[in-house]
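**Q** following is a predicted model, sequence given first.
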Amino acid sequence: MIQPRVATMGVRNIPEAWVRETQPTGIIRATLRGWMRSLGLVRLVVDDEQTATGRFIAGEPHFMIARQQDAPQSLGMLPGLEDGTTRTTPHGPELLRIYDSGFVAQLAMPNARFFTMQADDGPVNTYVLDSTNDSFAVLSPDGDGWTVRQGGPVPLWDAVERSLTL
């Protein structure tokens, strides 16, 4: 009987060494966790070619992220008020805080983090920043809806919206 490997820490991706060290038909169960603190439990089976495939499974993993995978201290640069392009969006920042949609959003922009901050005498905006490539999205309330201003090489909020429709 092959014993499964169970990781008791969250990781941003499954290390290749775990796959190499697992016998064919062996199971890897781990918490995938990103810098936005959303997480999911994955169950992978290793095949004869040392490839791991599987699915996310039900359950609420509660492991903290491995120290060496913590986010960089710098969030990146705040965009200027005129940077990027603006459009309306059907999704506000609440989807980043909901378990399922937050995890999907994190998969769509794995190097991003978000925070809220009030503009000078204005609304509370949510900033999504990717410190690895200087991409950004700024979500602002607009009456009953939201606008997003995004820029950089990767349109972050477009990636989130695409991931939610898959």
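**A** Good, I have the coordinates.
**Q** going forward, measure contacts between C-alpha atoms and count neighbours the same way
**A** OK.
**Q** so who does the residue nearest the centre of the chain touch?
**A** Closest residue to the average C-alpha location of the chain: Q106 at 1.6 Å, with CA atoms, centre = their mean. Contact analysis of Q106 by CA atoms under 8 Å, 6 or more residues apart in numbering lists 34, 36, 38, 112.
**Q** kindly report the same for T86.
**A** By CA under 8 Å, 6+ apart, the neighbours of T86 are 147-150.
**Q** please flag which of the contacts of Q106 sit within strands.
**A** Among these, the members found in strands (DSSP state E) are A112.
**Q** I'd like to know which of the contacts of Q106 is nearest to I98.
**A** Nearest to I98 among these: S38, at 8.7 Å, using CA to CA.
**Q** residue contacts, the residue lying closest to the closest one once chain neighbours are set aside?
**A** Once flanking residues are discounted, S38 sits nearest to F103: 5.0 Å by CA to CA, 6 or more residues apart in numbering. For F103, the contact set (CA under 8 Å, 6+ apart) comprises 38-40, 96.
**Q** try it against this one:
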Amino acid sequence: MRHIPYGWLDQVGDGGTVLVTLGGWMGAYGLVKLTVTGRGHATGRFLPGTTSFMIARSHGRPPRPPLLLLPGQTTTTKIPAVLLDDWTGRWVAQLAAPSAERLGGGDIQVLSDVATGSLAYFGADEKGQTQVTQRGAVPLWDRVTDALAEWKTAGAPHQSGSGITITPDAQTVWIGSEDGPSWRLPV
């Protein structure tokens, strides 16, 4: 699931438990154990390991239009794309850009936002520095690097050091504690 359906919380009721894989289109996911704390409210922590269930069909990626790596704004990035190969790094990136799909690996990667058509893609300049080109309405790599910087400042904890708080207004994933770095899920 990309988010928790509120109907599930109502069906389970106060004090009940929901165990679900939260994932996204960058291929990162985490198993979270939630406790329902009221109507439309729940809280829980991500569990260690890589247990997963198949993504719900209704939460799958929509069809991808043809991918064209057209020119855009190119800059040198201090955070290499290879950090997206790290399990928790990719998961944090996915939280920052929840409608983006990740293609490739290592230094050759593309982030494609299927909702807005925005792109970020990587290459090396003549000095071997990683260059990122961004185009579209959403500066994908800027959002991702900001999130990765927050994660690193928090000590770069494993995903199991994170949790989620659900209210009727938002579903928020956080690092460390509810007042730590956080991102809203696409509900």
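**A** Looks like it arrived, so ask away. As the structure is a prediction and not an experimental result, all values here were calculated from the model.
**Q** rewinding a little: structure 2: which residue goes with the residue nearest to S38 of structure 1?
**A** By TM-score structural alignment, F103 of structure 1 lines up with W91 in structure 2.
**Q** on that earlier part again, what's the separation between the residue nearest to S38 of structure 1 and E94 of structure 1?
**A** As judged by CA to CA, to the nearest Å, F103 of structure 1 and E94 of structure 1 stand 12 Å apart.
**Q** go on, A159 of structure 1?
**A** The gap separating A159 of structure 1 from E94 of structure 1 is 16 Å, by CA to CA.
**Q** comparing these two, which residue is more hemmed in?
**A** Applying other CA atoms under 10 Å to A159 of structure 1 and E94 shows that A159 carries more neighbours, namely 14 against 10.
**Q** which element is that one on?
**A** According to DSSP states H and E, A159 of structure 1 maps onto helix 156-165.
**Q** give me the mean distance between that helix and structure 2.
**A** When structure 2 is overlaid, helix 156-165 of structure 1 sits 0.8 Å from its aligned residues on average, using mean CA distance after the TM-score superposition for structure 1.
**Q** returning to what we had before: between the helix or strand where the residue nearest to S38 of structure 1 lies and helix 156-165, how big is the angle?
**A** Assigned by DSSP H and E, F103 of structure 1 belongs to helix 99-108. Helix 99-108 of structure 1 and helix 156-165 are oriented at 130 degrees to each other (axes from the mean of the first three to the mean of the last three CA atoms, to 10 degrees).
**Q** how about D146 of structure 2, what's its match in structure 1?
**A** Structural alignment (TM-score structural alignment) places D146 of structure 2 against R162 in structure 1.
**Q** count of neighbours near its match?
**A** 11.
**Q** got the residue ranges for the strands in structure 1?
**A** 5-11, 27-33, 39-46, 52-57, 85-89, 112-118, 124-130, 135-142, 145-151.
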